[in-house]
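Undergrad: With the sequence up front, the predicted model follows.
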Amino acid sequence: MIDITNFKVNPRRCKTCPFNDDGCIDIRNTVIRRIITQEKSQVCHGSDNKTLCRGARDYQQQIYFRLGVLEAPTDEAWDKKRQELNC
């Protein structure tokens, strides 16, 4: 288990992101299952493993926004909710 407490989310998707239009569907589906069922963030596959995947975070934000958890599908709304929940 990796402690991601101090990891930043990539400002944009890397060129190998499975959430890109030409990304690997199998990896994308594996990541989606993980972030939904285990409620975890995804470490970026294309970086030095010290950042979080922008594509996975975008997906999480859309889901949580549609469920009414976030007021908008943005990093600002994510951080606001995280602060409200004290986590």
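TA: Noted; the coordinates are in hand.
Undergrad: Only C-alpha atoms from now on, for both contacts and neighbour counts.
TA: OK.
Undergrad: Run through the neighbouring helices and strands of the helix or strand hosting A77.
TA: With secondary structure defined by DSSP states H and E, A77 is part of helix 75-84. On a contact count with 3 or more CA pairs under 8 Å, 6 or more residues apart in numbering; DSSP states H and E, helix 75-84 meets no helix or strand.
Undergrad: Please point out which parts of it sit buried.
TA: Residues of helix 75-84 classed as buried under the neighbour-count rule (16 or more other CA atoms under 10 Å) are 77-78.
Undergrad: okay, now the one to match up with it:
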Amino acid sequence: MAGGGRRRGQAGGRHRLGPHRGDRGKNDPATPYEWAPKLTAQLKTATLVTYEGEGHGAYLSGSQCVAKLVDSYLLDGKLPRRGATCPAA
């Protein structure tokens, strides 16, 4: 690889993450919600969106609240406010 063997997005062998958001449902059977705050804290620049509904995949749950927050991040780079919560759809 050119540039000293490092890939783009790496610094000193570690990946750099810009601000990012995660969305987790309180009742997600695949990825327990309890993991979400811990992961968010470890990432340091992450913002957690809590979805109060059921199932895995909050973005496709039908929640307009979740869709608006995720779309705003994906399309405009705008992070949700810390502690953002969306009601069940």
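TA: Thanks, I have the structure now. Bear in mind that the values here come from a model prediction, so they are computed numbers and not experimental data.
Undergrad: Superposing both, give me the TM-score.
TA: Remark: TM-score between the superposed chains equals 0.26 [TM-score structural alignment, normalised by the length of the first structure]; 36 aligned residues with a CA RMSD of 3.6 Å.
Undergrad: Next, count neighbours for L52 of the first structure.
TA: Burial of L52 of the first structure is recorded as 22 neighbouring residues (other CA atoms under 10 Å).
Undergrad: what about it, distance to D58 of the first structure?
TA: Distance of L52 of the first structure to D58 of the first structure, computed by CA to CA, to the nearest Å: 11 Å.
Undergrad: Repeat that for T51 of the first structure.
TA: According to CA to CA, T51 of the first structure and D58 of the first structure sit 14 Å apart.
Undergrad: between those two, which one's more packed in?
TA: Neighbour count, other CA under 10 Å: between T51 of the first structure and D58, T51 has more, with 19 against 16.
Undergrad: right, and that one touches R57 too?
TA: No: applying CA atoms under 8 Å as the test, T51 of the first structure and R57 come out as separate, 11.3 Å apart.
Undergrad: which residues do the two both contact?
TA: In terms of CA atoms under 8 Å, 6 or more residues apart in numbering, T51 of the first structure and R57 are both contacted by the residues V9.
Undergrad: For burial, what's the neighbour tally of Q62 of the first structure?
TA: Residues lying near Q62 of the first structure (other CA under 10 Å) number 16.
Undergrad: now swap in L74 of the second structure and tell me
TA: The local packing of L74 of the second structure (other CA under 10 Å) involves 13 other residues.
Undergrad: What strand or helix carries it?
TA: L74 of the second structure belongs to helix 64-76 when assigned by DSSP H and E.
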